[in-house]
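Peer 1: predicted model follows, preceded by the sequence.
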Amino acid sequence: MTWLRTPILRRATFAGDDHLREIVVTGASGFLGRALMAELSHGGLPAMGVCRRALNGMHRVADYRDTPSADVLIHLAEEPDRAVANRVDAASCDQSDVIRRLSARAGKIIYASSGVVYGDNGRAPFATDHPVHGYDLYSRLKIANERVVLDAGGTVLRLANLYGAGMSPNNVISDIARQIPGDGALRIRDDRPVRDFLAVTDAARAFALATKATVRGILNIGTGKGHSIGQVAKLALEVAGQPRREIVATSPSGKPSVNVLEVSETLRRLGWSSTRSLRDYFLQVLSR
């Protein structure tokens, strides 16, 4: 493979490494990782994908500390399912040492964090200077790793709720998509939470732009718009031509829960905004 040289990327030098890769992506076999590898390739920025499984075209490592050095290293290799991460022992989830090692081996590190660090009491979209809260293992892990990346002069991208082809079946968008078209009531756990839903392809484009930009610090990657779970379910039924089907919340909390990301700074600094919509996704589901 020929590694393209783009002048906007700063060439890093590391003693004893004669084969530096311009872009390396950890967790490249995951949901976002696959989308990002495709986006980078499409944009003429071939990257080395790193994962812990033996897959064609991927560089396999037993430990992400052994990831090859890079001009730009994008770290996606963490458990994306918040519920799963919160069930794992804290000691085995502490990734800070991994991040430190990766930061030392990269000219620039870009870290995939999450908008959940803001909490869910947003009366307005969360800007990057809003206080963050470590209220569970997952959010504490993200906050700790963000600090390491920022101390290394890297870039933190706080992601909204991702959806798209190949996503985990254990999320609300997957659950709704499985029920269209269908018969009887469309069932969701809670219809009240309001979230910022972002297409994984849009998220991948943001990471690709970040590899070429001189942006450092924290950026939000979302749509800037919130939809309640009930609104998403209603949209899915409209797209499916079944607007009269009942929507049933099986375990309503009765509490407000809002997490939407403010993205005007991202547009200004990165030149990025979302282009895909949930309607597009549900149309795609129905066309399969």
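Peer 2: Thanks, I have the structure now. Numbers count the residues shown, from 1 in each chain.
Peer 1: contacts, neighbours, all on C-alpha from now
Peer 2: Noted.
Peer 1: was I right to think Glu22 contacts Ala47?
Peer 2: Yes: with contact defined as CA atoms under 8 Å, Glu22 counts as touching Ala47 (7.2 Å).
Peer 1: shared neighbours of these two, which are they?
Peer 2: Trp3 (CA atoms under 8 Å, 6 or more residues apart in numbering).
Peer 1: alongside the first one, take a look at this:
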Amino acid sequence: MNICQKKVVIFGGTGFIGTHLLRNLTAQPNLKVLWTKRPTTPLPDIPNLPAPRQFENLETVSIDWISDADVIIDLASSGRGRAISQRDVLSRVSPHLRIIDGLLNVGSKAHYIFLSSGGAIYGNDDSVLLSETARCIPQTEYGLEKLIIESALLCAAETTLTTSILRVSNAYGIGQTNKPGFGVIPTLVKSLEDGEVFKIFGSAHAKRDYVNVLDILRAIDATIKTGGAGIVNIATGKGTSIAQLIALLEELTGRTVNVEHCEPLQNEPNFARLDISRAKNVLGWEPQVSLREGLAQLLKKTTLL
């Protein structure tokens, strides 16, 4: 390895954000990228992509293999799990805690970057604008998973590890999976393409903060360069309702969404705007891709434009 290169290890490199991140980081000559994937997961189509280490899950990742990493980027998660009838928080968090404990036990001085959830971790709060110091009372198992791992990393930061926790709001962009619990935008675009019914659970005026994957990549780049950033909200600070999102897509495509109104889902957190002042001050980061621009880029990859 070139002495000037940083060794970067990525967990969760075949997911939506992970694939974009692999493409971005492997193109940077100052970084030596190592990444993991499950044996059954197909390789992403990325030029000059280094061969991955294949592990069934984080429980089987070798601590020796990552002990000399300069940067570790943890994107791995079991997903939102809305269709699962029984809670199992332990299985969601223990693989991450094993990695953190293992790194501490060997005295690793890595910079551990964890992608948390700005949409799920705060829960319901009456505040209009949420900063990183707001209380966190997650309403879902997914949010609780993120909060527990955050707490472990904050404790680890008191020893040898350097930590950065990026609380990313609702991510969207090219390549996002269309399946329940993985984003309203791909589901809405698919409904437009196929003419299928788009189900609105609860109010069409419920708002979310949609941040483009390209802006998320820029935030990760800034975090690698900055070093330990602590907890940082990565969002736009703006809310868009389902009704506004539908209207924008209809305007861009000239098509009409076939809508069905349904009862609200349980444990859905209320919307509160995320304060991104700290991201601006600590990382020198702020979003650059508007929702209109991001949707237009996404639509060009479909039959709608």
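Peer 2: Structure's in. What do you need? A quick note: this is a predicted structure, and the numbers were derived from the prediction, not measured.
Peer 1: before we move on, what SS does Val25 of the first structure have?
Peer 2: strand (DSSP: H, G, I helix; E, B strand; the rest coil).
Peer 1: residues near Arg82 of the second structure, how many?
Peer 2: When neighbours are counted by other CA atoms under 10 Å, Arg82 of the second structure registers 15.
Peer 1: got it, and Ala51 of the second structure?
Peer 2: When counting by other CA under 10 Å, one arrives at 12 neighbours for Ala51 of the second structure.
Peer 1: check the gap between it and Pro95 of the second structure for me.
Peer 2: Per CA to CA, to the nearest Å, Ala51 of the second structure is found 23 Å from Pro95 of the second structure.
Peer 1: same check, this time on Ser290 of the second structure
Peer 2: Computed as CA to CA, the Ser290 of the second structure to Pro95 of the second structure distance reads 36 Å.
Peer 1: which one of the two has more residues nearby?
Peer 2: Comparing Ser290 of the second structure with Pro95 by other CA under 10 Å, the one with more neighbours is Pro95, at 18 against 14.
Peer 1: where does that one land in three-state SS?
Peer 2: Assignment for Pro95 of the second structure (three-state DSSP): helix.
Peer 1: please apply the same query to Glu78 of the first structure.
Peer 2: In three-state terms, and counting by three-state DSSP, Glu78 of the first structure is coil.
Peer 1: in space, what's closest to it - neighbours in sequence excluded?
Peer 2: Gly27 (7.4 Å; CA to CA, 6 or more residues apart in numbering).
Peer 1: and what of Ala157 of the second structure?
Peer 2: The shortest distance from Ala157 of the second structure to any non-neighbouring residue, by CA to CA, 6+ apart, is to Thr163 (5.8 Å).
Peer 1: which SSE is the one you found in?
Peer 2: strand 162-168 (DSSP states H and E).
Peer 1: now that strand, how far from the centre of its chain.
Peer 2: Relative to its parent chain, strand 162-168 of the second structure has a centroid offset of 11 Å by CA atoms, centre = their mean, to the nearest Å.
Peer 1: tell me what that strand is packed against?
Peer 2: Contacts defined by 3 or more CA pairs under 8 Å, 6 or more residues apart in numbering; DSSP states H and E place strand 162-168 of the second structure against strand 111-117, helix 141-156, strand 230-234.
Peer 1: tilt between that strand and strand 111-117?
Peer 2: 20 degrees (axes from the mean of the first three to the mean of the last three CA atoms, to 10 degrees).
Peer 1: give the aligned range of the helix or strand just after strand 162-168 of the second structure in the first structure.
Peer 2: For strand 162-168 of the second structure, the succeeding helix or strand toward the C-terminus, using DSSP H and E, is strand 170-172. Alignment of strand 170-172 of the second structure against the first structure: residues 161-163, by TM-score structural alignment.
Peer 1: mean deviation, the matching stretch versus the second structure?
Peer 2: Compared with the second structure after fitting, stretch 161-163 of the first structure deviates on average by 0.8 Å (mean CA distance after the TM-score superposition for the first structure).
Peer 1: touching that stretch from outside, list them.
Peer 2: Ile173, Arg195, Asp196, Phe197, Leu198, Ala199, Val200, Ala203, Gly222.
Peer 1: any idea which of the residues you listed has the most stuff around it?
Peer 2: Among the contacts of stretch 161-163 of the first structure, Gly222 has the most neighbours (other CA under 10 Å), with 30 neighbours.
Peer 1: what lines up with that residue in the second structure?
Peer 2: In the second structure, the residue matched to Gly222 of the first structure (TM-score structural alignment) is Ala235.
Peer 1: correct me, but its match touches Leu214?
Peer 2: No: judged on CA under 8 Å, Ala235 of the second structure makes no contact with Leu214 at a distance of 11.9 Å.
Peer 1: please flag which of the contacts of stretch 161-163 of the first structure sit within strands.
Peer 2: Residues of those located in strands (DSSP state E): Arg195, Phe197, Leu198, Ala199.
Peer 1: redo the residues you listed as JSON lines? Include distance to Gly226 of the first structure.
Peer 2: Formatted as JSON lines, these follow (distance: CA to CA, whole Å):
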{"residue": "Arg195", "distance to Gly226 of the first structure": "5"}
{"residue": "Phe197", "distance to Gly226 of the first structure": "7"}
{"residue": "Leu198", "distance to Gly226 of the first structure": "10"}
{"residue": "Ala199", "distance to Gly226 of the first structure": "14"}
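Peer 1: any idea which of these is closest to Arg34 of the first structure?
Peer 2: Proximity to Arg34 of the first structure was ranked across those by CA to CA; first place goes to Ala199, at 13.3 Å.
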